[in-house]
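Colleague: A predicted structure for the sequence below; I have some questions about it.
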Amino acid sequence: MATRYIRNTAILAKIESTYGTDSTPTEGANALLVSNVSINPLSAANVDRDLVRPYMGASEQLVGPANIELSFDIELSGAGAAGTAAAYGPLLRACGFAETLSASVRAEYNLVTPVADSVSIYYFSDGVKHIAKGCRGTLSLKMSAGGRPVLSFKFLGLDGGVTAASPSALTLTGFKTPAVISEPNTGDLTFGATYTAATPTLTGGTGYPSQGIELDLGNAVNYTPLLGGESVDISQRQVTGKILLDLTAAQEVTFMASVKANTQQSLGLMHGTTAGYKVMIFMPAAQLINPSKSEVNGKLMIGYDIRALPSSGNDELKIVVH
């Protein structure tokens, strides 16, 4: 018997022009550079027949409405040239971001309501090809000191069938090698800054030493098996996160006052030093809650949970590639 390997996996994704209609992604134009992959190829609400007979024993289950669940990680990096769309841009769009390109300056990803975009995903698993259509999802972001900047995606999709197939050679040149989250590569977490799109930069504010940031987009992603119109929809989002800061005693007291006053302030992080390989995370109205204390190599660190709130609407989280 031939051995099959989990690492012999390839994933393609392409924006759909019509929801739920296979957009036929290709290895040359739509391949993804991924890690930490997983698939549930048939997440079904099975129906138990529960038959009564003159003897004990189980009844068969009927396969009910079913969808596909997929998850994978992608490195958060620049596109190689300022103003160029990120290779993972279609995935962000299917999670509720709109992509806006400013030539030679930036690619900006801003939240939208409602979420109209979707992707078709081909998941090759060592000789087997799973097709998921109408995919929408959510993501978490991890930019922790000493690690890679990573986007962790989770998608639901409509079952598009399964066949025995293997991918041809993948083109992955759109994915650039990220810089490690470190002092030379990454700025301080900055509170109270203003986002300047033309540059793009964070202007003003106060920076604090930290261990980075973790965020969860918090999309409510639901599969609805309507007769004649099954779909995957995003019905709500709540962006949350957490940080760990190195604060002086006076700074901790000031932050505690802000927590008690329900203060909202901007929060941003710049990563990268070379044009075309930079990424910015910005929240205009972040609320810190649930203060805690932690020990890191003997140092006292102060932690907070984050609630990223809309300021004028659809702006609670911005990702800028530049």
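Modeller: Noted; the coordinates are in hand. Residues are numbered from 1 along each chain as shown.
Colleague: from here on, contacts and neighbour counts on C-alpha atoms
Modeller: Will do.
Colleague: what about S258, helix or strand, and which?
Modeller: helix 249-260 (DSSP states H and E).
Colleague: Packing partners of that helix?
Modeller: strand 279-296 (3 or more Cα pairs under 8 Å, 6 or more residues apart in numbering; DSSP states H and E).
Colleague: Can you point out the buried residues in the strand it packs on?
Modeller: With burial defined by 16 or more other Cα atoms under 10 Å, the residues of strand 279-296 counted as buried are 279-289.
Colleague: Kindly reformat the residues you listed as JSON lines containing distance to L269.
Modeller: Formatted as JSON lines, the buried residues of strand 279-296 follow (distance: Cα to Cα, whole Å):
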{"residue": "V279", "distance to L269": "8"}
{"residue": "M280", "distance to L269": "6"}
{"residue": "I281", "distance to L269": "5"}
{"residue": "F282", "distance to L269": "7"}
{"residue": "M283", "distance to L269": "9"}
{"residue": "P284", "distance to L269": "12"}
{"residue": "A285", "distance to L269": "14"}
{"residue": "A286", "distance to L269": "13"}
{"residue": "Q287", "distance to L269": "16"}
{"residue": "L288", "distance to L269": "16"}
{"residue": "I289", "distance to L269": "19"}
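Colleague: one more structure, for comparison:
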Amino acid sequence: MAKLVKRELILVKIESSYGVDATPGASDAILVENIGWSFAGARMVERAAVKPSLGMLQGIFAGTLMEVTFDVEVKGSGAAGTAPEVGPLLRACGMAETIDAGTSVEYAPASAGHESVTLYYYEDGSVYKLTGCRGTVSVNLETGAAGKFSFTITGHVSGPTDAAMPTVSYDATTPPPVINASFSVGSYSAVINALSLDLGNTIATPPSMSAEDGYSEIIISDRDVTGSFDPEATTVAAKNWAGEWKAGTAQTITTGTIGSTAGNQYELEISSAWYKELSPGDRDGLRTYEIGFGAAGDDDAFKIIFS
């Protein structure tokens, strides 16, 4: 039976114990785009036996993980102080969730206590079940579009097995467009078209002789937060972009509040950004700069606040 690409979905739920199937259900569905997957770290043992005839013996499958990639809209839950639909995925990417009831939900990097999720990936008539999942994420904001999270999630996989598509319910909140936001670098209100931030997690997949798939716990072992933005060029007196790059000047970057409805607003704050590279750009005949930056700091390098 043929499978339709558009008839796919994922369910995601936080695990109470690492690697133990949290059995996500219909209420754990997350609306995603651009799903892709691969068998990460697949082992196929070659048998290069010496024998009278040429040729190889059949290889031996020796375990694999699975990596799933997808995009998720940046939007609130519809109620201030209630975690957004994407929350479990951000937590599985090594981010701590702080809830201020009735007011806001904040996500920031954490260096310990990383949570994991169970992810069910339905592929029009079959399902892969991933446990012990952790990953990394980037956020991409472009003027006049909806913000997007881009996830890469790695987990221990079973399946596929044949399974009917479940009837699910998604959060009906519509994402706010990226407009009317008071973006600033330091104290300067720069004119930009796009901003990106990459959490840059290193995902370690250590081997384990005793594990069914040959892999131990999936671990977030390092983090390198980077990003980019594209401001219109200015006079040196207004903003000395090149001078700040050469001097290694660290400064805050903030989007300001995106969205105008309580429960569906968010803001990205980077506490200490330093320019890593600077090059010229052209936007509709206007000179711009393409600036790549690093985010200094420990677990306070940045935060995403939903309010």
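Modeller: Good, I have the coordinates. This is a predicted model, so every value here is computed, not measured.
Colleague: follow-up on the earlier one: contacts for the helix holding S258 of structure 1?
Modeller: 287-289, 291, 302 (Cα atoms under 8 Å, 6 or more residues apart in numbering).
Colleague: Give me the most central residue, structure 2.
Modeller: Most central in structure 2 under Cα atoms, centre = their mean is V137, positioned 1.8 Å from the mean C-alpha point.
Colleague: What's the match for it in structure 1?
Modeller: Under the alignment by TM-score structural alignment, V137 of structure 2 pairs with L139 in structure 1.
Colleague: element containing the residue nearest to its match when sequence neighbours are not counted?
Modeller: Distances taken as Cα to Cα, 6 or more residues apart in numbering place F153 nearest to L139 of structure 1, at 4.4 Å, with adjacent residues excluded. Element membership of F153 of structure 1, judged by DSSP H and E, is strand 150-164.
Colleague: can you pull the contacts of S140 of structure 1?
Modeller: Taking Cα under 8 Å, 6+ apart, we find S140 of structure 1 in contact with 151-153, 214-218.
Colleague: ok, back up a step: quick one: list the elements packing against the strand holding F153 of structure 1.
Modeller: Strand 150-164 of structure 1 packs on strand 66-75, strand 128-144, strand 219-224, strand 231-237, going by 3+ Cα pairs under 8 Å, 6+ apart.
Colleague: Mind putting the ones you listed into TSV with distance to G268 of structure 1?
Modeller: Output for these, formatted as TSV (distance: least, Cα to Cα, whole Å):
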stretch	distance to G268 of structure 1
strand 66-75	19
strand 128-144	12
strand 219-224	21
strand 231-237	20
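Colleague: and among those strands, the most buried is which?
Modeller: Most buried of these by mean neighbour count (mean count of other Cα atoms under 10 Å) is strand 128-144; its value is a mean of 24.
Colleague: what's the counterpart of L101 of structure 1 in structure 2?
Modeller: Aligning on TM-score structural alignment places L101 of structure 1 opposite I99 in structure 2.
Colleague: Show where the helix or strand just after the strand holding F153 of structure 1 falls in structure 2, residue numbers please.
Modeller: Going down the chain from strand 150-164 of structure 1, the next helix or strand is strand 189-191, by DSSP H and E. Using TM-score structural alignment, the residues of structure 2 aligned to strand 189-191 of structure 1 are 183-185.
Colleague: One more: stretch 233-247 of structure 1?
Modeller: Going by TM-score structural alignment: stretch 233-247 of structure 1 matches residues 219-233.
Colleague: what residues does the matching stretch touch?
Modeller: 93-94, 114, 134-135, 190-205, 281, 286-296, 301.
Colleague: could you check the angle helix 249-260 makes with whichever helix or strand comes after the helix holding S258 of structure 1?
Modeller: Helices and strands here follow DSSP H and E; after helix 249-260 of structure 1, the next one along the chain is strand 264-271. Inter-element angle recorded for strand 264-271 of structure 1 and helix 249-260: 120 degrees (by axes from the mean of the first three to the mean of the last three Cα atoms, to 10 degrees).
Colleague: Excluding its own residues, what touches strand 264-271 of structure 1? List them.
Modeller: In contact with strand 264-271 of structure 1 (Cα under 8 Å, 6+ apart) are residues 181, 185-194, 202, 278-288.
Colleague: swap in stretch 160-177 of structure 1?
Modeller: 10, 22, 27-33, 75, 77-80, 86-87, 124, 126-133, 277.
Colleague: now do 7 Å
Modeller: Residues from elsewhere that reach stretch 160-177 of structure 1, judged by Cα atoms under 7 Å, 6 or more residues apart in numbering: 27-29, 31-33, 77-80, 87, 124, 126-133.
Colleague: about what we covered before: in structure 2, what range does the strand holding F153 of structure 1 match?
Modeller: Aligned by TM-score structural alignment, strand 150-164 of structure 1 corresponds to residues 148-162 of structure 2.
Colleague: Sort out which one of the contacts of helix 249-260 of structure 1 lies nearest V320 of structure 1 for me.
Modeller: Within those, proximity to V320 of structure 1 (Cα to Cα) peaks at Q287, which comes in at 21.1 Å.
Colleague: Report the contact partners of that closest one.
Modeller: Q287 of structure 1 is in contact with 262-265, 306-308, counting by Cα under 7 Å, 6+ apart.
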